[in-house]
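> following is a predicted model, sequence given first.
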Amino acid sequence: MEREEITYPLGNSDFLRVLTNSFKEFIEKGTSRSTAKLKPLHGAIARDLAEKLGRDYTVFSQGYGIGKETKIRGRYVNKAVDITVKKGERAVAGLAVKFVMQNYSQNSNNYFENMLGETANIRCGNCPYFQIFIILDKLPYYQRSGELSRWETFTAHNAEKYVTLSQDDASIYFHTPNKTLIYVVHIPDNDSLSTSREYMDYYRRLNPSLSLTEHDYNDFGNGVIFNDYELFIEKVYHTIMAL
């Protein structure tokens, strides 16, 4: 499938093209376990941040620089982080990235609880930590057999826990990320698909571009930025530069 051309610095339209490329990698590999979809996504964010920060900083990530993650020293355990920013030998920020494309409901609470735990571990180790959570607004739910048993929608109810998180004071609650980006995107629907193979084959042929969701969600507080990558990355940049 043809890949979208990316320009830097990343604006919101560029970020959608990055997500489109990530989705196409996922479709081509045909499995959610492949790390291929992570490289265009993590690598693009890492490059964008590196170009903003300049030569005094080094950014580690799949798909950028040396092409691999590095660990941040946590309060309890050291953690390999999706994107790590270092100044010299010292980690000055970490970013975790999650892009959910299928079977959301069975993992929803695990995603959220794991996010809280890893954030607390890193932030209690005196390193700022940021979260990016990306999800399709309508996504397939598969049985182990590969049968597409139903379609799931990311609803305002699903977003409620992130609304509560957005109202937390990050200076008090160390399980709260310094800032969280929630990005909800859409691909053209096709309710006639009935298996994982049909889903992959259909979207390979369609070669779609992702767009922002048109669904309405509850208003988020200051801790969460909704569907605005440019604002989020500016917050990350200014947090790092203020250290």
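Nice, thanks for sending it over. Numbering: from 1, shown residues only.
> only C-alpha atoms for contact and neighbour calcs from this point on.
Will do.
> buried set for the lengthiest helix in the chain?
Identified as the longest helix of the chain according to DSSP state H is helix 12-29. Buried residues in helix 12-29, counting neighbours by 16 or more other C-alpha atoms under 10 Å, are found at 13-27.
> from these, which single one is nearest Ser171?
Phe15 (28.8 Å; C-alpha to C-alpha).
> excluding sequence neighbours, find me the nearest residue to the closest one.
Distances taken as C-alpha to C-alpha, 6 or more residues apart in numbering place Tyr229 nearest to Phe15, at 7.0 Å, with adjacent residues excluded.
> which of the three states applies to the residue with the largest distance to the centre of the chain?
Within the chain, Ser192 marks the point farthest from the mean C-alpha position, 28.3 Å out by C-alpha atoms, centre = their mean. Following DSSP: H, G, I helix; E, B strand; the rest coil, the label given to Ser192 is coil.
> what about versus this one:
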Amino acid sequence: MLQNLGQDFKIYSLGFDNRNQFQKEAKMIGRYYDKKVDIGIEYKNEIIAGIGLKFVVQNYLQNSINYFENMLGEIANIRSQNDKLYFQILIIFEQVPYFSKNRINKKWEKLNYKNFLKYAKLSTENQSDFRHIPNKVLIVIINFACLNLENKSKHNNVNEIENFEDYKTVANFHLDNCFNALEFSNILKPIETQIQNSVIINDYDDFINRISYLIKGHVKN
């Protein structure tokens, strides 16, 4: 993304940068409270845009409304403060385990397009009128079959994953090669015509290009 933005910008995220130096999360000034963001974009010593990242690996159906409500609250707090930009990334497997309180796998939850109708509705709203709407959303739904279940794991069948420790062993999550090697799910195909361009499905490069364009345009205004 920095290549798209140019040398006048800096990007902050928790972890190590390309010079192997440790970075802390960036803090954005909100209207009601300051918020540490997963990825912060700085311009002229000010964090002007943030990206929230949610990677859901379990119990999604139980918590999906809470995830959505929390996202809207975070975005309203940030975007209503001097019209800053806020983007959201949601990554999820199309099939996730449901763990009980004692971390026993009770069942596998198979997601479908109905679980994402609220995002389709969100994509039709006017961002200028409603500050709780993210400037762009990327939804990445990963086909569970792309997990390398046999890599360093005795569990080579999802039905053998009986508890949280099994799940950690399988996954850690042995994804083959991050984004480039992932097999994306097509469960949103039935509603793809309902999803407007503020919500991007399974296309990381397109998402980065679009938000880079918005960020550069934002600082010129």
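The structure has been received and is ready for your questions. In this text, all values refer to a predicted model and were calculated from it rather than measured experimentally.
> structure 1: helices as residue ranges?
With DSSP H as the criterion, structure 1 has helices spanning 12-29, 38-53, 108-123, 156-166, 196-206, 229-241.
> His175 of structure 1 is nearest to which of the ones you listed?
helix 108-123 (4.0 Å).
> circling back to that earlier point, tell me what the longest helix of structure 1 is packed against?
Judged by 3 or more C-alpha pairs under 8 Å, 6 or more residues apart in numbering; DSSP states H and E, the packing partners of helix 12-29 of structure 1 are helix 38-53, helix 196-206, helix 229-241.
> equivalent range in structure 2 for that helix?
The counterpart of helix 12-29 of structure 1 in structure 2, using TM-score structural alignment, is absent.
> between that helix and helix 38-53, how many degrees?
Interaxial angle of helix 12-29 of structure 1 relative to helix 38-53 (axes from the mean of the first three to the mean of the last three C-alpha atoms, to 10 degrees): 160 degrees.
> His157 of structure 1 - how many residues pack around it?
Around His157 of structure 1 there are 11 other residues, counting by other C-alpha atoms under 10 Å.
> now do Phe232 of structure 1 against Asn103 of structure 1, distance only.
Distance of Phe232 of structure 1 to Asn103 of structure 1, computed by C-alpha to C-alpha, to the nearest Å: 27 Å.
> more neighbours: the two, which one.
Taking other C-alpha under 10 Å, Phe232 of structure 1 and Asn103 do not tie; Phe232 has more neighbours (20 against 17).
> what lines up with that one in structure 2?
So Phe232 of structure 1 corresponds to Phe207, using TM-score structural alignment.
> pretty sure its match contacts Leu138?
Yes - Phe207 of structure 2 lies in contact with Leu138 (C-alpha atoms under 8 Å); the separation is 6.4 Å.
> which residues do those two both contact?
Residues touching both Phe207 of structure 2 and Leu138 (C-alpha atoms under 8 Å, 6 or more residues apart in numbering) are Ile200.
> and of the helices of structure 1, who's closest to Ile132 of structure 1?
So among the helices of structure 1, helix 229-241 is nearest, using C-alpha to C-alpha, at 9.2 Å.
> counterpart of Ala50 of structure 1 in structure 2?
Using TM-score structural alignment, Ala50 of structure 1 sits opposite Leu2 in structure 2.
> tell me which residues touch its match, please.
Applying C-alpha under 8 Å, 6+ apart to Leu2 of structure 2 gives the contacts 9-11.
> state the distance from it to Ile208 of structure 2.
Counting by C-alpha to C-alpha, the gap from Leu2 of structure 2 to Ile208 of structure 2 is 10 Å.
> returning to what we had before: the residue farthest from the centre of structure 1 maps to what in structure 2?
Match for Ser192 of structure 1 (TM-score structural alignment): Glu160.
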